[in-house]
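Q: sequence unknown, structure follows:
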């Protein structure tokens, strides 16, 4: 009986995959854009694809959304449970795409843009009007609905763009740099919209130039560089791939500070602030080791803070050289 109880939760932990791709390739003439990348995106999550300009992020989105064909030699690609090679039409019925450039028609009103999308999805007239009205309200566009879209701000156009994408109730949405050019307030509004979509069970495949955006939103992040995935993992896992992390101990008692500095090898002292910086990757194991050491030495620190590299550091390291490990899932050994 105990075996049966243990096996059920394990099975439940295996999340269905919204997107999978193996050996994805694409070239334009002699230019290799994608050199056999693998992707796996669980349902109901945000997956962020980062990379420098020209790395191939938009090419990945176009392939997965059936806008262009993968290159020869690509492996199996499945989106929404459908095989891209044999059932592209079913994929199109499952997804929504918001590209880098707005699809909004500025010559007609926001409401007319919504109704046009409803017609393209072959919704009955009454149903189309209902869906359009609900989405305009959801995206706070009711007051502007009767105005030409050309009069909208950048943030309003982006909200309308995503609202139009949702007319067909897609379960997977591709957002290709959706906040480029938006002011900070509009960007944060967009983040709230994306979080709301995921809360409703929608899968979001996001490309972005804003590393803070990936840090805030993504369940997993992949960094694309030179046609390959340079690293993939959670934001915290990726941050631990690059050096520079440290634990800072601050003391108010000078005696405690001097005692710690005299015996803790490798720590960088700061006499002015009575603090010590200890190289660390910030893992639970290392923090426990530091706390155990303080207890055994009878030294009490007044403050302990963990400082880890941010995604900017990770991005620069991964896209500047190939010296950083490609997998972030495995914990690093304690090297102190």
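A: Received, thanks. These figures come from a predicted structure and were not determined experimentally. Numbering: from 1, shown residues only.

Q: can we go C-alpha only for contacts and neighbour counts from here?
A: Fine.

Q: hey, where'd the strands end up in the stretch 1-150 of the chain?
A: Remark: strands of the stretch 1-150 of the chain, listed N- to C-terminal, are 17-28, 31-42, 46-50, 77-79, 82-83, 95-98; assignment by DSSP state E, counting those that start in this stretch.

Q: with the stretch 151-300 of the chain instead?
A: Remark: strands assigned in the stretch 151-300 of the chain by DSSP E, counting those that start in this stretch are 172-176, 203-207, 220-225, 228-233, 246-250, 268-270, 275-279.

Q: closest to residue 305 out of these?
A: With Cα to Cα, the closest approach to residue 305 among the strands of the stretch 151-300 of the chain belongs to strand 246-250: 5.2 Å.

Q: what helices and strands are in contact with the closest one?
A: Using 3 or more Cα pairs under 8 Å, 6 or more residues apart in numbering; DSSP states H and E, the elements in contact with strand 246-250 are strand 275-279, strand 303-307.

Q: among those strands, which is the most enclosed?
A: Across those, averaging neighbours per residue (mean count of other Cα atoms under 10 Å) puts strand 275-279 on top, at a mean of 22.

Q: elements contacting that one?
A: Strand 275-279 makes packing contacts with strand 246-250, strand 268-270 when contacts are defined by 3+ Cα pairs under 8 Å, 6+ apart.

Q: can you redo the ones you listed as CSV with mean neighbour count?
A: Supplementary listing: the helices and strands packed on strand 275-279 in CSV, determined by neighbours: other Cα atoms under 10 Å:
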stretch, mean neighbour count
strand 246-250, 20
strand 268-270, 16
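
Q: contacts for the lengthiest helix in the chain, please.
A: Among the elements of type helix in the chain, defined by DSSP state H, the one spanning the most residues is helix 184-199. By Cα atoms under 8 Å, 6 or more residues apart in numbering, the surrounding residues in contact with helix 184-199 are 44-46, 155, 159, 179, 203-204, 213, 217.

Q: repeat that for 7 Å
A: Contacts of helix 184-199 with the rest of the structure, by Cα atoms under 7 Å, 6 or more residues apart in numbering, involve 44-45, 155, 179.

Q: okay, now the one to match up with it:
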């Protein structure tokens, strides 16, 4: 049987092989003497909500930054819908939308102006921009306040605005890094309601990092638990909980696989990411 070029035999003619939304193959990344990602192997299926969990310093944010091309990935180590993130960074960026931990909306601009700016950054064709901006603002329920400065928005509204910014390019992959940090339960549910509605309508894939185990349990089809740069557990929340017993929670799974890895040091050996996340929480609260 012929080889496909990735070490796997080709499928018989007539069978369609589904390309993973994200494929990480033996990914390594280090910052000086600190190993952030240590031989990571991971696949995200098209159309699923996939959670990447783990303590601070586990390698989650570094992995997300390589997938989104904010950090260079070694060639042939990360692919997004089959596109090599190490070799074709611009092509990968056209496939995804990204909501980072840190606030990305400009408070001095209106909601509409913020989304329009991202439409230009994502190269949305000029003739389509106004309609696309209006469409995503409606999708996240911000049409009525679209002409108000973003600094007048509540925390939940700001997060929905950032979701609109990420969605304006109609991405196949939506990457969310701690999307509900600092939000109260009502605002958190509102953000997820919009994500799930848009996912149902478009079939997009969602990759999310979160420290909220209940959020991961309720929202994710599958989760991967990272610790010290590697995936230690992978499966649906139900499967992972069942592995520890009938009364286990996802918090129990987290503790079982991370042990003493709950240190607050970030992946580059500093406290910058922790401080940044706390500033974000204060700003959206």
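A: Done, it's in. Worth saying up front: this structure is predicted, and the values here are computed from it rather than measured.

Q: got a TM-score for the pair?
A: These two chains, once laid on top of each other, score a TM-score of 0.82 by TM-score structural alignment, normalised by the length of the second structure; 249 aligned residues with a Cα RMSD of 2.1 Å.

Q: of the strands of the stretch 1-150 of the first structure, which approaches residue 105 of the first structure most closely?
A: strand 95-98 (13.8 Å).

Q: okay, and the closest one goes to which residues in the second structure?
A: Structural correspondence for strand 95-98 of the first structure: residues 96-99 of the second structure, per TM-score structural alignment.

Q: mean neighbour count added to the strands of the stretch 1-150 of the first structure, as TSV?
A: Conversion of those to TSV gives the following (neighbours: other Cα under 10 Å):
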stretch	mean neighbour count
strand 17-28	19
strand 31-42	18
strand 46-50	26
strand 77-79	23
strand 82-83	18
strand 95-98	23
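
Q: any chance of the ones you listed in JSON lines, plus distance to residue 5 of the first structure?
A: Shown next, in JSON lines, are the strands of the stretch 1-150 of the first structure (distance: least, Cα to Cα, whole Å):
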{"stretch": "strand 17-28", "distance to residue 5 of the first structure": "24"}
{"stretch": "strand 31-42", "distance to residue 5 of the first structure": "25"}
{"stretch": "strand 46-50", "distance to residue 5 of the first structure": "31"}
{"stretch": "strand 77-79", "distance to residue 5 of the first structure": "32"}
{"stretch": "strand 82-83", "distance to residue 5 of the first structure": "33"}
{"stretch": "strand 95-98", "distance to residue 5 of the first structure": "37"}
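
Q: now do the contacts for the residue lying closest to residue 144 of the first structure once chain neighbours are set aside.
A: In this structure, residue 144 of the first structure finds its nearest non-sequential neighbour in residue 110, 7.0 Å apart by Cα to Cα, 6 or more residues apart in numbering. Applying Cα under 7 Å, 6+ apart, one finds that residue 110 of the first structure lies in contact with 145-149.

Q: make it 10 Å
A: Residue 110 of the first structure makes contact with 104, 116, 132, 136, 141-142, 144-152, 156-157, 160-161, 163-164 under the criterion Cα atoms under 10 Å, 6 or more residues apart in numbering.

Q: show me where the stretch 51-200 of the first structure has its helices.
A: Residue ranges of the helices in the stretch 51-200 of the first structure, as given by DSSP state H, counting those that start in this stretch, are 57-64, 88-92, 110-120, 125-138, 154-165, 184-199.

Q: wait, which of those is closest to residue 4 of the first structure?
A: Comparing those against residue 4 of the first structure with Cα to Cα, the closest turns out to be helix 184-199 (31.1 Å).

Q: in the closest one, what's buried?
A: By 16 or more other Cα atoms under 10 Å, the buried positions in helix 184-199 of the first structure come out as 186-187, 190-191, 193-195, 197-198.

Q: of those residues, which is the nearest to residue 59 of the first structure?
A: Closest approach to residue 59 of the first structure among the buried residues of helix 184-199 of the first structure (Cα to Cα): residue 194, at 21.8 Å.

Q: quick one: map the closest one onto the second structure.
A: In the second structure, the position corresponding to residue 194 of the first structure is occupied by residue 195, as judged by TM-score structural alignment.

Q: distance check, that match against residue 240 of the second structure.
A: To residue 240 of the second structure, residue 195 of the second structure is 24 Å away according to Cα to Cα, to the nearest Å.

Q: then residue 83 of the second structure?
A: Distance of residue 83 of the second structure to residue 240 of the second structure, given as Cα to Cα: 30 Å.

Q: still on that earlier bit, would you list the helices and strands packed on strand 275-279 of the first structure in TSV and tack on distance to residue 234 of the first structure?
A: Listed next are these as TSV, based on distance: least, Cα to Cα, whole Å:
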stretch	distance to residue 234 of the first structure
strand 246-250	19
strand 268-270	29
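
Q: among the ones you listed, which is nearest residue 306 of the first structure?
A: With Cα to Cα as the measure, strand 246-250 is the member of these nearest residue 306 of the first structure (4.6 Å).

Q: now find how far off-centre the closest one is within its chain.
A: 29 Å (Cα atoms, centre = their mean, to the nearest Å).

Q: repeat that for stretch 233-250 of the first structure.
A: Counting by Cα atoms, centre = their mean, stretch 233-250 of the first structure comes out at 18 Å from the chain centroid.

Q: with adjacent residues omitted, what lies nearest to residue 147 of the first structure?
A: If you skip the residues right next to it in sequence, residue 147 of the first structure has residue 109 as its closest partner in space, 5.0 Å away by Cα to Cα, 6+ apart.

Q: how about the strands of the stretch 1-150 of the first structure, which one is nearest residue 257 of the first structure?
A: Within the strands of the stretch 1-150 of the first structure, the stretch nearest residue 257 of the first structure is strand 46-50; the backing value is 42.2 Å (Cα to Cα).

Q: thanks a lot, see you next time.
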